[in-house]
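In: got a predicted model here, sequence first, then my questions.
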Amino acid sequence: MDNFTAFYQTIGPALSLLVVITFLLAGAVKGVIGLGLPTIAMGLLGLAMPPAQAAALLIVPSTLTNVWQLATGGHLLALLRRLGPMLGAIFVGTLAGSAWLGISSGPWAAHGLGAALLVYAVYGLIGPQLRLATSREGWLGPLCGLVTGLVTAATGVFVMPAVPYLQSLGLSRDEMIQALGLSFTVSTVALALGLAGQDALGGEALGASLLMMAPALLGMLAGQWLRQRISAAVFKRCFFVGLAVLGGHLLLNG
């Protein structure tokens, strides 16, 4: 039990409360729009702790919520066949990036995290709706996967350019939700291995991450309830505006 609570005893009650609120909010966003848990968690926690520490906290909630997401929809085998090269490249890119770059605690780390969040937010707000020709998936999928892996290793954010690529494939809503779950699960597992290789994911960090499952799942349930009562499009727009502000702050101030 000490491994579960030692991290929170170390950081104190105020920062522990921020962590809990962050995962409640991140889970709620994921419940409404189907993504955003690790992005919100990295952005908000990046305001108060090194990105490597924030990334370690999101491993268990991100993995389990994304496995839950990819398990529903009935398109898993078809998506694995279609997206396999991209997913493999994400895994390789994340591990290679972790060995080469890693999520540093240096002065540039928070700036890099802010840049990644800002780029994603701007794309979400004004990015064009692309449609990729099937003939280009063979080379563009692995390339996007490799770049996504490198960005993941450096910042802990694994949405760019994987999300725009998946959105360009013309998938149905159910296929898209499963595809996002697949991509994010592979990214999270590879990130966990990369953090372990940097000695940033020991028993204490895993225990602290496991405790965040409860607020993340509670937030998801609240978000799913909220989704039936608000406009998902308006909520998504507010999410990206908030993410842009958060990313801009981290980019400028670290």
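Out: On my side now, so go ahead. Here the structure is a predicted model, which is why all the values come from computation and not from measurement.

In: rest of the way, CA atoms for contacts and neighbours
Out: OK.

In: which ones are touching the nearest residue to residue 99 once chain neighbours are set aside?
Out: Spatial nearest neighbour of residue 99, chain neighbours left out: residue 194 (7.2 Å); criterion: Cα to Cα, 6 or more residues apart in numbering. Counting by Cα atoms under 8 Å, 6 or more residues apart in numbering, residue 194 makes contact with 94-95, 98-99, 102, 153.

In: buried ones among the residues you listed?
Out: Buried members of the contacts of residue 194, counted by 16 or more other Cα atoms under 10 Å: 94-95, 98, 102, 153.

In: wait, residue 3 sits on residue 211?
Out: No: counting by Cα atoms under 8 Å, residue 211 is not a contact partner of residue 3; they are 10.5 Å apart.

In: which of the buried ones among the contacts of residue 194 fall in helices?
Out: Among the buried ones among the contacts of residue 194, the ones falling in helices (DSSP state H) are 94-95, 98, 153.

In: try it against this one:
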Amino acid sequence: MENNLLYICAVFALAGFVKGVTGMGLPTVAMALLGLVMPPLQAAALLVVPSLFTNVWQMLARRGLYEVWLRLRPMLLGVCGGTLVGGALFAQADGKGLLGIALVLYALLGLSTWRWQVRPGQESWLGPIVGAATGLLTGATGVFVIPAVPYLQALGLDKEELVQAMGLSFTVSTLALAVTLTTHGAWEPAAAGMSFAAQLPALAGLLLGERLRLLLKPALFRRCFFVTLFALGAHLSFSAA
């Protein structure tokens, strides 16, 4: 892992920058690029601290967190249960192929014009299903955006509520992933130390991305982001075949 130190720092700086611009994407970018040089389980261990730190930052950026927690609680409980099950099912698998497929699906959703709408009466039963599915993918790949992010976007939240909701969802997913990794022995001292070190370039990238957010064209940036994810996901899928 030490041989890839500069690469790891560059990956987290870039991932933090993407999160600063778009409000999401740190774990997705990090897992996609780290997955090129190491197994997903090892990459996920590096992800824990930078993801937790930046998502708590995002989650606490505005008031109203308790109300968001109450609304999303069914989904978040599903995330916790699904992550533990996913980690148990896929702990011994390489996971690169599944990670690649998850990235491709996420990229296709991001590039499409399809929009999902969830009615208030559906949240009580749909939230746990979405959370469990997200948790299964989190435990298997370390990526926790599918289907959680499309679901949150479908709730009709305003922009700031959505950013806070994603921060809360990603924080819970990161904690559940950390528990799963610890259970399966992947959270070792070397990985933990590297994960703590990786939060520095991630934070630097986050702050830079937040400063440049107003200067960039969000639509163009997001399109380039999803095209790149699609290419990385396709590469991981074919290399694992």
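Out: On my side now, so go ahead. Being a predicted model, the structure only gives us computed values, none of them experimental.

In: for the contacts of residue 194 of the first structure, which one is nearest residue 116 of the first structure?
Out: Relative to residue 116 of the first structure, the closest of the contacts of residue 194 of the first structure is residue 153; by Cα to Cα it sits at 11.8 Å.

In: so how far is residue 131 of the first structure from the closest one?
Out: For residue 153 of the first structure, the distance to residue 131 of the first structure equals 28 Å [Cα to Cα, to the nearest Å].

In: residue 82 of the second structure matches what in the first structure?
Out: Aligning on TM-score structural alignment places residue 82 of the second structure opposite residue 93 in the first structure.

In: same check, this time on residue 58 of the second structure
Out: Looks like residue 58 of the second structure aligns to residue 69 there (TM-score structural alignment).

In: which SS class is residue 145 of the second structure?
Out: Here residue 145 of the second structure is recorded as coil under DSSP: H, G, I helix; E, B strand; the rest coil.

In: that one and residue 134 touch, don't they?
Out: Yes: between residue 145 of the second structure and residue 134 there is a contact under Cα under 8 Å: 7.0 Å.

In: of the two, who's got more company?
Out: Between residue 145 of the second structure and residue 134, counted using other Cα atoms under 10 Å, residue 134 has the larger neighbour count: 29 against 25.

In: how close does the more buried one get to residue 217 of the second structure?
Out: 29 Å.

In: which bit of the first structure covers stretch 204-217 of the second structure?
Out: Going by TM-score structural alignment: stretch 204-217 of the second structure matches residues 218-231.

In: got a list of contacts for that stretch?
Out: Outside stretch 218-231 of the first structure, the residues that reach it (Cα under 8 Å, 6+ apart) are 23-33.

In: what comes up buried for it?
Out: Buried residues in stretch 218-231 of the first structure, counted by 16+ other Cα under 10 Å: 218-224, 226-227.

In: cool, and stretch 80-90 of the first structure?
Out: 83-90.

In: circling back: please flag which of the buried residues of stretch 218-231 of the first structure sit within helices.
Out: For those, secondary structure assignment (DSSP H) places 218-224, 226-227 in helices.

In: which residue lines up with the residue nearest to residue 99 of the first structure in the second structure?
Out: Looks like residue 194 of the first structure aligns to residue 180 there (TM-score structural alignment).

In: can you pull out the helices in the first structure?
Out: 2-33, 37-45, 51-70, 76-100, 109-126, 137-155, 162-167, 173-197, 203-211, 213-227, 232-253.

In: give the buried residues for the fifth one.
Out: Right, the one you point to is helix 109-126 of the first structure. Within helix 109-126 of the first structure, the residues that count as buried by 16+ other Cα under 10 Å are 109-121, 123-124.

In: likewise for the longest one?
Out: Taking 16+ other Cα under 10 Å as the basis for neighbour counts, the residues of helix 2-33 of the first structure that come out buried are 4, 7-8, 15, 19-33.

In: contacts only, for whatever residue of the second structure lines up with residue 206 of the first structure.
Out: Under the alignment (TM-score structural alignment), residue 206 of the first structure pairs with residue 192 in the second structure. In this structure, residue 192 of the second structure makes contact with 45-46, judged by Cα under 8 Å, 6+ apart.

In: again, only this time at 7 Å
Out: Going by Cα atoms under 7 Å, 6 or more residues apart in numbering, residue 192 of the second structure touches residue 46.

In: residue 156 of the second structure: neighbour count?
Out: Neighbourhood size, residue 156 of the second structure [other Cα under 10 Å]: 15.

In: so what does residue 160 of the first structure match up with in the second structure?
Out: Aligned by TM-score structural alignment, residue 160 of the first structure pairs with residue 146 of the second structure.
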